[in-house]
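Novice: need a structure here:
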Amino acid sequence: MEAQLVELARAAGVAVVTLMATDAWERTRDGMVALWRRASPSRADSVEGELEATRDDLVTAREDGDELTEQELREEWTGRLRRLLRERPEVAEELRRILTELGSDSRGTGAVTVQMRAEASGSGRVYQAGRDQHITTL
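Specialist: Reported below is the predicted structural model:
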């Protein structure tokens, strides 16, 4: 399998699971189900159910702070998409298009959700930013 298709599957698996916890969830689900309907119609309904179950697992994992489960879900969808692309490499362009649309839909700027965590102790400080950050101390 071409390295480009493997990388596409990885990026798509990460994006699909990440977007499950955002306002773009329904469009993500609909896009993935539509992809499977064209590529493997007999599996489309089961894929829709698997997406729903994954979202439930993701929500629970995030509530519990279970990062390992979240990573496993990403890897699971990466594998599914890699197998789909191996069987039907012609759907790669459609998958790229769906990811592009979802990326621009998530915030209207091509942004994706970024989750940051930090801890400071004693007199330590933590500064985090998803973009520009200006700090003025007196």
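
Novice: drop to CA atoms for contacts and neighbour counts, all remaining ones
Specialist: Fine.

Novice: what about the helices in the protein?
Specialist: Secondary structure of the chain (DSSP state H): helices located at 3-19, 25-39, 44-64, 67-87, 92-105.

Novice: The shortest one vs helix 25-39, what angle?
Specialist: Relative orientation of helix 92-105 with respect to helix 25-39: 170 degrees, computed using axes from the mean of the first three to the mean of the last three CA atoms, to 10 degrees.

Novice: hmm, who's touching helix 92-105?
Specialist: Judged by CA atoms under 8 Å, 6 or more residues apart in numbering, the contacts made with helix 92-105 from elsewhere in the structure are 5, 8, 12, 15, 24, 27-28, 31, 35, 85, 109-112.

Novice: try 7 Å
Specialist: For helix 92-105, the surrounding residues in contact (CA atoms under 7 Å, 6 or more residues apart in numbering) are 12, 24, 28, 31, 85, 110, 111, 112.

Novice: Give the buried residues for that helix.
Specialist: Buried positions in helix 92-105, judged by neighbour count with 16 or more other CA atoms under 10 Å: 92, 95, 98, 99, 101, 102, 103, 105.

Novice: let's see this one next to it:
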Amino acid sequence: MEAQLIDLARAAGAAVVTLMATDAWERTRDGVVALWRRASPARADGVRIELDAARDDLLASGEDGADDLTEQELCAEWTGRVRRLLGERPEVAAELRALLADLDTEVRDNAPHSVQMRAEASGSGRVYQAGRDQKINER
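Specialist: Here you go, the predicted model:
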């Protein structure tokens, strides 16, 4: 298999898993299932069920603190599924690229972000920093 198709499968696996816990999930799932329906119609309903089960696993893993490992496993699993589909039907690569381009905004908006903060206080100065919400009650 070409390196480009392997890279495409990796990008698709990561995008699908990234969007599982977002508001864009239904659109993502429907796009992936539609791709499978055209490429391998007999497996499309099973893919839909497996995508929903994977999402349930991902959401449940966030509740028990195992989300990073589960997310990595799901990325590997869906990368493999997409890679096998592309191996059987390389002509769907263009359609997959179009789907990923359509979902690109959601992927970028939902990707983990890195925040770096640096502060310095002297004397009786105070520094308050937060990567997100912060509530300060001073008396």
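
Novice: For the two chains, what TM-score is obtained?
Specialist: Once superposed, the chains reach a TM-score of 0.79 (TM-score structural alignment, normalised by the length of structure 1), with 121 aligned residues with a CA RMSD of 2.3 Å.

Novice: re earlier: of all the buried residues of helix 92-105 of structure 1, which comes closest to residue 43 of structure 1?
Specialist: Checking the buried residues of helix 92-105 of structure 1 against residue 43 of structure 1 with CA to CA, the nearest one is residue 95 at 16.5 Å.

Novice: Tell me how far that closest one lies from residue 128 of structure 1.
Specialist: Residue 95 of structure 1 sits 32 Å away from residue 128 of structure 1, taking CA to CA, to the nearest Å as the criterion.

Novice: circling back to that earlier point, can you lay out the buried residues of helix 92-105 of structure 1 as CSV showing distance to residue 1 of structure 1?
Specialist: Rendered in CSV, the data for these read as follows (distance: CA to CA, whole Å):
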residue, distance to residue 1 of structure 1
92, 12
95, 16
98, 21
99, 20
101, 25
102, 25
103, 25
105, 30
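
Novice: Among the residues you listed, which one lies nearest to residue 72 of structure 1?
Specialist: Looking at the buried residues of helix 92-105 of structure 1 and their distance to residue 72 of structure 1, the nearest is residue 99, at 20.4 Å (CA to CA).

Novice: can you tell me how far the alignment partner in structure 2 of the closest one sits from residue 12 of structure 2?
Specialist: Following TM-score structural alignment, the counterpart assigned to residue 99 of structure 1 within structure 2 is residue 100. Separation of residue 100 of structure 2 from residue 12 of structure 2 (CA to CA): 7 Å.

Novice: And residue 56 of structure 2, by the same measure?
Specialist: Counting by CA to CA, the separation of residue 56 of structure 2 from residue 12 of structure 2 is 19 Å.

Novice: Neighbour count for the two, which is higher?
Specialist: Per other CA atoms under 10 Å, whichever of residue 56 of structure 2 and residue 12 has more neighbours is residue 12, with 23 against 13.

Novice: now that one: how far from residue 71 of structure 2?
Specialist: Residue 12 of structure 2 sits 14 Å away from residue 71 of structure 2 when distances are taken as CA to CA.

Novice: go on, residue 14 of structure 2?
Specialist: As for residue 14 of structure 2, its distance to residue 71 of structure 2 is 9 Å (criterion: CA to CA).

Novice: same check, this time on residue 9 of structure 2
Specialist: 16 Å.

Novice: Done for today, thanks.
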